[in-house]
Structure formats: structure tokens, C-alpha cells
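> Test case, fold it:
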Amino acid sequence: MSARTVDPATEAFLAHRNLLFTVAYEMLGSAVDAEDVLQETWLRWVGVDLDTVLDQRAYLVRITTRQALSRLRTLRRRKESYVGPWLPEPLLTAPDVAEDVELADSVSMAMLLVLETLTPTERAVFVLREVFDLDYDEIAAAVGKNPATVRQIAHRARAHVAARRPREVVSVTETRGAIEAFRRAVETGDLQHLLDILAPEVVLLADGGGVVPAGQGPIVGAERVAEVLGRVAAVASLHPAPVNGYPALIVRINGEIDAVMTVRVDGGLIAGLYAVRNPEKLSYLRREAVLQRRARGLSAPNDATGTSTGR
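Down below sits the predicted model:
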């Protein structure tokens, strides 16, 4: 369909698609589920009489939020029976996302893990208020509460997140430096250098979902983590890529994506490592990586650029 024949409903939806996807992803921690929510949003949006809509952006955010809330409650029930540590689904992000420090921090793996500790409504209110700066009346319409109640929820969620989020927002440059030093140490087998860049009480979480081998719990301590990473290095190659707003590593075995590893840097040292191996959680990222390689004319694995998120 040419741009000239795009109907008003489609045009409005496409104009706000990145925003809607980011809202859904930050609420759900899953790109696959966020895409499903966007599909549900679209199906409801095409049935709306646009002449009755005063603010198309707000209306679309409202539909997306309600669909994401419904799905989030279902996901929470699934997580109760999840095998091993649960991590958010990694998302390839465009390099320009890192330039927006607040947006990059809001989709970081560390922040998404903090958001997991909120109730569904608290999470929705926090994301819409703190990340997208919606006013309380808009949020109230989206979550089905009155503005006074939303203000209370926002205050409670803000305090909860502040008590659990990383102490400081680490720059992309610092994270990139830590990732590169980490990659060199792992690939060269330089154990001492690896120990030097790992915090003494570093924590490694690996999410296999019971589908592929992964630890059943956190691995704590620099020496234990270094031992595990040494085994990974023997069979895998590490490729830098922008994931969840920050530099990360794509772990490939025989050229295929086996895991995505993000890090949390604290005080110049790597304090947290998050490795997602569950194939279901890598399906969206694998598809995006293939599409990007084709678009760039690459036939072999390389560092990846990312999809975009937006406000």
C-alpha cells in the first residue's frame, strides 16, 4: 500500500507504534508479548470511530496499557511455575536509544528486574508516569482508577523502585568499557584479568526456563562465576551488541545465538551478569538479528545494531 492510500487509523497507529511497543515491553518484560499486545491494540483501534477521539496518542496508550495489564496478570501466574531464575526477554535496541539516558535506563535489564517486584497496576502507573511523563488523568483513564488513587499508587511505586534500583545510573561508555574488558578476559582465558574486573560478590543469573541447561539459582562470587565463564569460552564466541539500551554480548555457538548476556556495573566493576538462554525468550531477538544482517548485506554473524524503542 502506498503512503498516499494509508487510511487515518493505520497512519495514527504507525505514527505511535514505537511508543506503544515500548510501553508494552516495559510493562511485560517480553518483546514477543509486547508484539501480541500491539496486535490486540490494533484490532481494537480499527473499530474506533476516530471522529470521537480527541487525542489519538492518549487513546492508543490507554488501549495498549489495558491489554498489557491483562496479559501481565497472566504472565505473573506463569512465572510462579517457571523453572530456575526468570529474566526479562532481551531486546536489541538501536544505538540512539543509549543517547536518551532515561529511556536506556528504563529498559535496562536491571530496571526491568526491579519492575518485576511491583504489582501489575503499580508497574503500569510507574512506567506511564516516570518514563513517559503522562499526567495523572491520562494514567487514571488507562488503568481504570481515579486520579487521586493513581497519585497514591505512583508515590508508592516510586518509593519501592528507589529502594531497589541500582545506586547510580552507569554511563553507556563505562558499560562498554567493562563489557570489552570482560570479553577480552573471557576469550583469552586471562583468569586474573577476569577476576580483576568482577566484583568480589558478583552474581550470575542464567535463565534456561527448564528448556536448556542453566543454573537453578544464582551463582555468587568472582571465582565461581569465572569458573563458569571459562567453560563458556571454551565453546562459544562473544559478539558486542546494544541490548536493552546498553552494550551487551551475544553468545554464539557454531555461529548460532545461544545466549544474550547483559551486565550491571557498580563502582567500575561488573556486579551482575544476566544470561538468557531460554530459546523462547531469544526467538524475537534472533529474528531481528537475521533481518538486520540481511538489511546490511551480511551473511555471517557480526555485532548487531538494534530495533528502536521510543517515547
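> C-alpha from now on. contacts and neighbour counts both.
Fine.
> quick check, Ile250 in a strand?
Yes - per DSSP: H, G, I helix; E, B strand; the rest coil, Ile250 lies within a strand segment.
> most remote residue from this structure's center?
Asp51 (35.4 Å; Cα atoms, centre = their mean).
> let's see this one next to it:
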Amino acid sequence: MDDVTEAVEVFVRLRPRLVRIAHRILSGASEAEDVVQETWLRWQRTDRTAIRNPQALLVTTTTRIALNVAQSGRRRHEVPMDFGSVEILDTAADPATRAENHQAAEQVLLVMLASLSRAERTAYLLREVHDCSYEQIAATLDIELANSRQLVCRARRRLTLELAG
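A predicted model of the protein is given here:
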């Protein structure tokens, strides 16, 4: 079997999984299809003789392209996010899908937290994850109580704006 035929077979076999990954990150079937198409183009240009695990490469490529699209200015500023009309893909409840969902959610969370300043991120995580009081946050960060409240408030506002689009 020649390299091109094998490359096509690998991609076709993994394509449904790649679409699900991109869809979970972008929440849109058409954007997910575009990401998978870009993955296919990159897969065609790749020197596949050096690839030990084609599945890992294709999943990683799809994830990174989808995250780039999610972070792009065009998407953030021109596409309103309407949670009532989010397209739904049929995803089976198998362990691989659950693991992909978990990984995609972690990556989206990391991208969103990266948009915060260090102080906002720390205050937000102390408050929301560790359930610290504002007094504890102020003492930990060596700031005034009002400042700790303001940092958490700003972080929530920024994350809400990130989610909205």
C-alpha cells in the first residue's frame, strides 16, 4: 500500500473523532468542519515517514487549530455567541469521548484563565476553587480587602466576556 492511500485511510478513520474534538472547542459544526479540512491539508503536506503515531498528530493538530480559531479576533468580534442555537453533534458516551471532552474543557479553561492578569487569576482561583474568603485572599496576596474583592470581580467579568464571545 502506498503512502498516500494509507494516509487517506488513517484520516478517514479518524475524521469523526476530529470533528467531535473541533466541535467541542468551537460549538459550531461548520467551524469544526473547516478545522478538520485544515487538518487534512496539513496532513497531506506532512512527511509521514517520520510520524510514529498518526492518530496523536492528527488529534493534536485539530485541537491546536480549533483553539487558534477560538482565540482569533475574527471569531471573537464578528460571531455572536447564542447559547440557545448551539449546534449539537451526536457523541457516544464511550470512554474515549469522555476523555476528549475532559481534555477539551481543560484546554478551554486554560485559555480563558490566560486572559487574566496574574493577580486576577490568583484571586479568582482562590475564591472559586479553594473557597477562600476575601480576607484570606487579601492576606495571601498582601493587598487590601477592597482590592481582593475588585480582583475577583474583574476576573469574573473578563471570563464572562470571554464566554460570551
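> what's the TM-score here?
Once superposed, the chains reach a TM-score of 0.52 (TM-score structural alignment, normalised by the length of structure 2), with 110 aligned residues with a Cα RMSD of 3.8 Å.
> what residue of structure 2 matches up with the residue farthest from the centre of structure 1?
Here Asp51 of structure 1 is matched to Thr49 in structure 2, going by TM-score structural alignment.
> where do the strands sit along the stretch 101-250 of structure 1?
198-207, 219-220, 237-243, 246-253 (DSSP state E, counting those that start in this stretch).
> Can you say which of the ones you listed is nearest to Arg66 of structure 1?
The minimum distance between Arg66 of structure 1 and the strands of the stretch 101-250 of structure 1 falls on strand 237-243, with 26.6 Å, by Cα to Cα.
> Tell me how far the closest one lies from the chain's centre.
Offset of strand 237-243 of structure 1 from its chain centre (Cα atoms, centre = their mean, to the nearest Å): 15 Å.
> swap in stretch 71-87 of structure 1?
The answer for stretch 71-87 of structure 1 is 16 Å, by Cα atoms, centre = their mean.
> What's the local residue count around the nearest residue to Val220 of structure 1 once chain neighbours are set aside?
Nearest non-adjacent residue to Val220 of structure 1, counting by Cα to Cα, 6 or more residues apart in numbering: Val203, 4.6 Å away. Number of residues near Val203 of structure 1 (other Cα atoms under 10 Å) recorded here: 22.
> follow-up on the earlier one: distance of the match of Asp51 of structure 1 from Val10 of structure 2?
14 Å (Cα to Cα, to the nearest Å).
> And for Leu41 of structure 2?
14 Å.
> ok, these two, which is more surrounded?
Taking other Cα under 10 Å, Leu41 of structure 2 and Val10 do not tie; Val10 has more neighbours (14 against 11).
> three-state assignment of the more buried one?
Applying three-state DSSP: Val10 of structure 2 is helix.
> In structure 1, what residue corresponds to it?
That one, Val10 of structure 2, aligns with Ala12 by TM-score structural alignment.
> show me the contacts for that match.
56-57 (Cα atoms under 8 Å, 6 or more residues apart in numbering).
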